[in-house]
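[1] No letters, just coordinates:
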């Protein structure tokens, strides 16, 4: 099972993971945002539902994604493109949409110590 960790990381933390990966240390899949607010701006409730629906599925057309979610194609298009632009979704060579993970782990800390 391929799991991606979505979280909040500083530039220093992200750089440290990249350097460790260059040294051959396994890091796993990460999608990092600089702030919690940035994460919630990109990952709205409708976009979370989209990721949940696509997790573990084969690539599909935009219209198929809209049908799967029982949503309007225009609104689905906007959400898919926001997630593509954020690097969360991928597009195959034949223009199909894919979320290349089976599951998502969310990781961030809030509070004064954060």
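    Received the coordinates, thanks. This structure is a prediction, so every number in the text was calculated from the model and none was measured.
[2] From here on, just use CA atoms for contacts and neighbour counts.
    Will do.
[3] show me where this protein has strands.
    Taking DSSP state E, the strands of the chain run over residues 3-8, 29-33, 90-91, 97-98, 103-107.
[4] Is it possible to get JSON lines of those that adds mean neighbour count?
    Formatted as JSON lines, the strands of the chain follow (neighbours: other C-alpha atoms under 10 Å):
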{"stretch": "strand 3-8", "mean neighbour count": "18"}
{"stretch": "strand 29-33", "mean neighbour count": "18"}
{"stretch": "strand 90-91", "mean neighbour count": "18"}
{"stretch": "strand 97-98", "mean neighbour count": "23"}
{"stretch": "strand 103-107", "mean neighbour count": "13"}
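[5] Second structure for comparison follows:
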């Protein structure tokens, strides 16, 4: 199962930097480093800007029905191609959508877990 962990925390940048530094030190000393597949957002607004209801709908659709192209995906969603292209680009950057060499779009993630920190 492929999972993505999403964390919303005001200290998101510091946490990500600490994880990178820890992994770097471990790698330098020869210790194996397990990959961490985590997305950080500094606040709820930042998360909601990226994971909109339309993008959530797109992810659910792709999970069940991979698409041969953005145009085919837009047709399946009943949306315009330009908006779907923008959404696909944003979600690809987060690693939530993948495109193979032929351009086929898939949503390889089985589960997204999240935590929202309210207090420091």
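    Received, thanks. Remember, it's a predicted structure, so these values are computed and weren't measured experimentally.
[6] of all the strands of the first structure, which lies closest to residue 16 of the first structure?
    strand 29-33 (12.6 Å; C-alpha to C-alpha).
[7] In the second structure, point out the residues matching that closest one.
    Counting by TM-score structural alignment, strand 29-33 of the first structure lines up with residues 37-41 of the second structure.
[8] Who are the contact partners of the residue nearest the centre of the first structure?
    Most central in the first structure under C-alpha atoms, centre = their mean is residue 88, positioned 3.2 Å from the mean C-alpha point. Residue 88 of the first structure sits next to 31, 99 when contact means C-alpha atoms under 8 Å, 6 or more residues apart in numbering.
[9] returning to what we had before: nearest to residue 19 of the first structure among the strands of the first structure would be which one?
    strand 29-33 (13.9 Å).
[10] My read is that residue 96 of the first structure contacts residue 61, right?
    Yes - the criterion here is C-alpha atoms under 8 Å, and residue 96 of the first structure meets it with residue 61 at 4.7 Å.
[11] what about residue 53 of the second structure, neighbour count?
    Counted with other C-alpha atoms under 10 Å, residues neighbouring residue 53 of the second structure total 11.
[12] quick one: what's aligned to it in the first structure?
    So, by TM-score structural alignment, residue 53 of the second structure is matched to residue 45.
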